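just coords:
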């Protein structure tokens, strides 16, 4: 008897819940600011070439083609082709687009030096670093871009007087 009255109250409560919930009004939501469409400026088209199914290659010159001093040199100088530093420099420069400035008598002593065996294998290094490596630290690389000539200037040593 007690349980039947509880059931009746429970059923009445369950039936009244949807009625009470139906009387509640939900406030409408209004956004504080409106959405603004931002579009990026159109980017310049990039020239590409499809190399394979999933690979696109950007069409542009590499750094060594734009700046010849940064072309990568990786070569083995034949012992018969170069016995002096001057011969090795001419061998390195043969396809680079540059030539040695041989009219200057100052680096003549550099050209005549024997080529160390450690310099028979060079690279991979940029051209300007390869030439500086062959010359050594007492010479400074100087490049005339108009004439595409490579020269070397003697660096005064600490004990030498400047002329």
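Sure thing, it's come through. Computed from a predicted model, the values in this text were never measured in an experiment. Numbers count the residues shown, from 1 in each chain.

all contacts plus neighbour counts: C-alpha atoms, from now on.
OK.

Quick one: residues contacting residue 69.
126, 127, 128 (CA atoms under 8 Å, 6 or more residues apart in numbering).

how about the last one, secondary structure?
The reference is to residue 128. Following DSSP: H, G, I helix; E, B strand; the rest coil, we place residue 128 in the helix state.

let's bring in a second model and compare:
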């Protein structure tokens, strides 16, 4: 029996041509210009002869079916002051800032140092909002407890945390006469200054 469909050979030819074009497009390669090799003594120390440079690879391990875990320390493990803490200071009648600092640093890897200004900070009463802190970064928790009058100094070698008092601003002298009741007349010295400045 003879094939009477004249389009059969034409369709098969088009399909064959399409498959050839698609597979031919997959085999083309773009030419990448080669970088010039390093010269001199520096070339010997960069990479041994014939060794390609190693890419920056982060080692990972499969943990479960769909999870890859990086085999590198986290930021909080490398810099202990960046660990996140969430603490509740035990409620006591006379809780102090020193008690709270000791409680926060208990499992952090750091300890408080002793200095000349430290008893002044440690003896301060603990404000009510500071009985619960977190989640917060350890450095920020320490600075929050100490307040703006204290700077944090860290000795990473000994893992000690110290606080140094910031130089207090020089207060303006307060005139007792200006603390009078606002409904009364200003003191005579102030009224003389006001009269001199007015035209």
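Yes, it's here. Note that the structure is predicted; figures quoted are calculated from it, not measured.

In a markdown table: the contacts of residue 69 of the first structure, plus distance to residue 16 of the first structure and neighbour count.
As requested, the contacts of residue 69 of the first structure are exported to a markdown table (distance: CA to CA, whole Å; neighbours: other CA atoms under 10 Å):
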| residue | distance to residue 16 of the first structure | neighbour count |
| --- | --- | --- |
| 126 | 87 | 16 |
| 127 | 90 | 21 |
| 128 | 91 | 18 |
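
Which of those residues are still contacts in the second structure?
Mapping the contacts of residue 69 of the first structure onto the second structure (both residues aligned by TM-score structural alignment, their matches' CA atoms under 8 Å) leaves 126, 127, 128 still in contact.

Now the second one: closest residue in space, sequence neighbours ignored.
Meaning residue 127 of the first structure. Of all residues not flanking residue 127 of the first structure in the chain, residue 69 sits nearest, at 5.2 Å (CA to CA, 6 or more residues apart in numbering).

what residue of the second structure takes the place of the one you found?
Residue 69 of the first structure maps onto residue 81 in the second structure, with residues paired by TM-score structural alignment.

what's next to stretch 126-138 of the first structure, contact-wise?
Residues contacting stretch 126-138 of the first structure (CA under 8 Å, 6+ apart): 68-73, 85, 88-89, 92, 110, 119, 122-123, 139-141, 154-157.

how about 6 Å then?
With contact meaning CA atoms under 6 Å, 6 or more residues apart in numbering, stretch 126-138 of the first structure is reached by 69, 70, 71, 72, 73, 155.

From residue 47 of the first structure, how far out is the fourth one?
Taking CA to CA, to the nearest Å as the measure, residue 72 of the first structure falls 24 Å from residue 47 of the first structure.
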